[in-house]
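Undergrad: how would this look folded up:
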Amino acid sequence: MEFAGLKAIVTGGASGIGAATAALLKERGAAVAVLDLQPEQAGHGLIAIHCDVSDDGSVRRAVKEAADRMGGIDIVANNAGVGAQGTIESNDDDEWHRVFDINVMGMVRVSRAALPYLRESSHAAIVNTCSVAATAGLPQRALYSATKGAVLSLTLSMAADHLPEGIRVNCVNPGTADTPWIGRLLSTAPDPAAERAALEARQPHGRLVTPEEIAAAIVYLASPLAGSTTGVDLAVDGGMQALRLRPRPAAS
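TA: Just a heads-up that it's a prediction; the model follows:
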């Protein structure tokens, strides 16, 4: 219960990684506000607030409401984001701007709005959801990878800027996770089972990462017990970034 008495906001907290993060923070004692486009889907016992991270007015209203209802903000989990497929030719300028506006500027807007409250906290932490796509070249992910590379650099700059204020900033780099977005992606593949098997085989531990595993990493980085951890990108990818395993022998 290291989060007892602390207040957290989780963007995109009504499903997938965000929902698992919000649930774990609550389980460990935090008051949690879920900021989401579909707040009605937030888990039991959570404060649900509508928020569009692509709109600064919406973000500021949602963050203020969360702070007012909880009595402050100690932790920000910037999880809201969208996916994108294809090479640099696959998406037009409008889509590039849209995905950057949500995946990068969304984190900027939420963090910026929360800073006055975080500066009042003795256990302030921001955790950004990044991706292995920021550190490994993945096919058909040019736009998505570019946004996550920006998130990684943004995390490091924020960590340097706000450490003197007592605010830690870190990010997690998940591998391919078993989330609703991946489910929708698989459903559009010509052979969903084969596509899932290929995604699983790409990760050395041979399966998709679970939202709960990513949530555990986010909650670790947000915890007061990690008070000396800042400016870190924590891979949760089954070894995809760091390991180079020999191929498994074919079954006889």
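Undergrad: rest of the way, CA atoms for contacts and neighbours
TA: OK.
Undergrad: Return the set of buried residues in the helix or strand where V63 lies.
TA: Using DSSP states H and E, V63 falls within helix 56-70. Buried residues in helix 56-70, defined by neighbour count with 16 or more other C-alpha atoms under 10 Å: D56, V59, R60, A62, V63, K64, E65, A66, A67, M70.
Undergrad: Just checking the distance from that helix to the centre of its chain.
TA: Its chain's average C-alpha position is 19 Å from that of helix 56-70, according to C-alpha atoms, centre = their mean, to the nearest Å.
Undergrad: next one: stretch 48-67
TA: What separates the centre of stretch 48-67 from the centre of its chain is 17 Å, taken as C-alpha atoms, centre = their mean.
Undergrad: Straight-line length of that stretch, end to end?
TA: 12 Å (C-alpha to C-alpha, to the nearest Å).
Undergrad: Please generate a structure for the following sequence too, so the two can be compared:
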Amino acid sequence: MVQQSSAVAVEEQPQVALVTGSSGGIGAAAVDALQARGDIVVGADRVPLEGQLLGGFHELDVTDEAQTAALVHQLAAEYGRIDVLVHAAGVLGGTPDPMITSTAEFEQIMRVNTTGTFTITREVATVMRDTGTKGTILLLSSVAAKEARVDYLPYNASKIAVLHIMWSMAKILGPDGISVNAVNPGPVSTPMWGQLADQSGSAQAAREARAAQLPMQRFAEPVEVARAIEFLTDPANRYITGVSLDVAGGAHLGMGS
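TA: A predicted model of the protein is given here:
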């Protein structure tokens, strides 16, 4: 006879959630979604977002290992635990053409998007283990990780590395009751896409051409990505782990991504 495990019980107290990249389009939408369900949300980014209401905000450079570790342990000391990490911090890079992208730029993008992801995931996972918290770690990758492309190679490479971090950590942390997943946005109406479109030479034309490649024929709004984040960080769904969820309007249905 299979017994019901107490692990499926949903916590009654509010979750303590750390959202990095909280001032960006997807990060800010995630903040709103988690706060709306009653989480205590602490934001972290290079600069605060004007008018954003948070349980707390901390300036954070994710490439700074010591600063990252200090922030995570400060929150653990203040709240007694961290239940949720949403790691949305990341950069696109300034040079579309890989053939003229410098090694220094490649390394910097990897340092922000990949090394920063590894560092904060390791630190939050350590705190969750130390406090006995059955929490959730949610990383932001991209559908760009899943195919060969002719531009923004460092960004694309960094995002497939994020998936490997997620898969490994899901396996490592599963016995502790900690779920680790990733959301992979496609084109989203955020400042990062605006940067990409502007660099292409014609922002509106680039946006229309990109949207035409998608079965949904439009970009996602940040709130649509945030709904997936909200789902995967809900304690009722913690049995879901090691999942890479595309929020991309059907980008991989044979019509380009």
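Undergrad: ok, and what's touching the helix or strand that the helix holding V63 of the first structure is followed by?
TA: For helix 56-70 of the first structure, the succeeding helix or strand toward the C-terminus, using DSSP H and E, is strand 75-78. For strand 75-78 of the first structure, the surrounding residues in contact (C-alpha atoms under 8 Å, 6 or more residues apart in numbering) are 6-12, 107, 110-111, 114, 118, 123-129, 218, 222.
Undergrad: which one is the aligned partner of V104 of the first structure in the second structure nearest to, not counting chain neighbours?
TA: Applying TM-score structural alignment, one finds that V104 of the first structure aligns to T114 in the second structure. By the measure of C-alpha to C-alpha, 6 or more residues apart in numbering, the closest residue to T114 of the second structure outside its immediate chain neighbours is S158, 5.4 Å from it.
Undergrad: Report the contact partners of A146 of the first structure.
TA: Taking C-alpha under 8 Å, 6+ apart as the test, what A146 of the first structure contacts is A134.
Undergrad: part of a helix, is it?
TA: Yes - counting by DSSP: H, G, I helix; E, B strand; the rest coil, A146 of the first structure is located in a helix.
Undergrad: Now do the same for it: its match in the second structure.
TA: Aligning on TM-score structural alignment places A146 of the first structure opposite A157 in the second structure.
Undergrad: One more: V63 of the first structure?
TA: Checking TM-score structural alignment: V63 of the first structure goes with V72.
Undergrad: Kindly report the same for V82 of the first structure.
TA: Checking TM-score structural alignment: V82 of the first structure goes with V91.
Undergrad: so is its match in a helix, a strand, or just coil?
TA: Following three-state DSSP, V91 of the second structure is assigned to coil.
Undergrad: for I49 of the first structure, same thing?
TA: At I49 of the first structure the chain is in strand, as set by three-state DSSP.
Undergrad: That one against P39, yeah?
TA: Yes - contact criterion C-alpha atoms under 8 Å: I49 of the first structure and P39 qualify, at 5.6 Å.
Undergrad: which of those two has more neighbours?
TA: I49 (23 against 20; other C-alpha atoms under 10 Å).
Undergrad: Contacts only, for the residue nearest the centre of the first structure.
TA: Ranked by distance to the mean C-alpha position of the first structure (C-alpha atoms, centre = their mean), the top residue is T129 at 2.4 Å. Taking C-alpha under 8 Å, 6+ apart as the contact definition, T129 of the first structure lies against A77, N78, N79, C171, V172, N173, P174.
Undergrad: To which residue of the second structure is it aligned?
TA: So T129 of the first structure corresponds to L140, using TM-score structural alignment.
Undergrad: roughly how far apart are its match and A209 of the second structure?
TA: In this view, L140 of the second structure and A209 of the second structure are 24 Å apart by C-alpha to C-alpha.
Undergrad: Starting from G13 of the first structure, give me the distance back to Q38 of the first structure.
TA: 9 Å.
Undergrad: These two: who's more crowded?
TA: A count of neighbours by other C-alpha under 10 Å puts G13 above the other of Q38 of the first structure and G13, at 32 against 17.
Undergrad: Could you pick out the longest strand of the first structure?
TA: strand 167-174 (DSSP state E).
Undergrad: Other residues contacting it?
TA: The contact list for strand 167-174 of the first structure (C-alpha under 8 Å, 6+ apart) reads 118-119, 123-132, 134, 152, 155-156, 158-159, 162-163, 209, 214, 217-218, 221, 227, 229-237.
Undergrad: After the one helix or strand E224 of the second structure maps to, which helix or strand is next? Please name it.
TA: In the assignment (DSSP H and E), E224 of the second structure maps to helix 222-232. Along the chain past helix 222-232 of the second structure, the next helix or strand (assigned with DSSP H and E) turns out to be strand 244-247.
Undergrad: so that following strand matches what in the first structure?
TA: Mapping strand 244-247 of the second structure onto the first structure (TM-score structural alignment) gives residues 233-236.
Undergrad: Superpose on the second structure and give me the mean offset of that stretch.
TA: Averaged over the aligned pairs, stretch 233-236 of the first structure sits 0.3 Å from the second structure after superposition, using mean C-alpha distance after the TM-score superposition for the first structure.
Undergrad: what's next to that stretch, contact-wise?
TA: So stretch 233-236 of the first structure is in contact with 132, 152, 170-175, 209, 213-214, 217, 241, going by C-alpha under 8 Å, 6+ apart.
Undergrad: which one of those sits closest to G183 of the first structure?
TA: Of all the contacts of stretch 233-236 of the first structure, G183 of the first structure sits closest to V209, with 12.9 Å by C-alpha to C-alpha.
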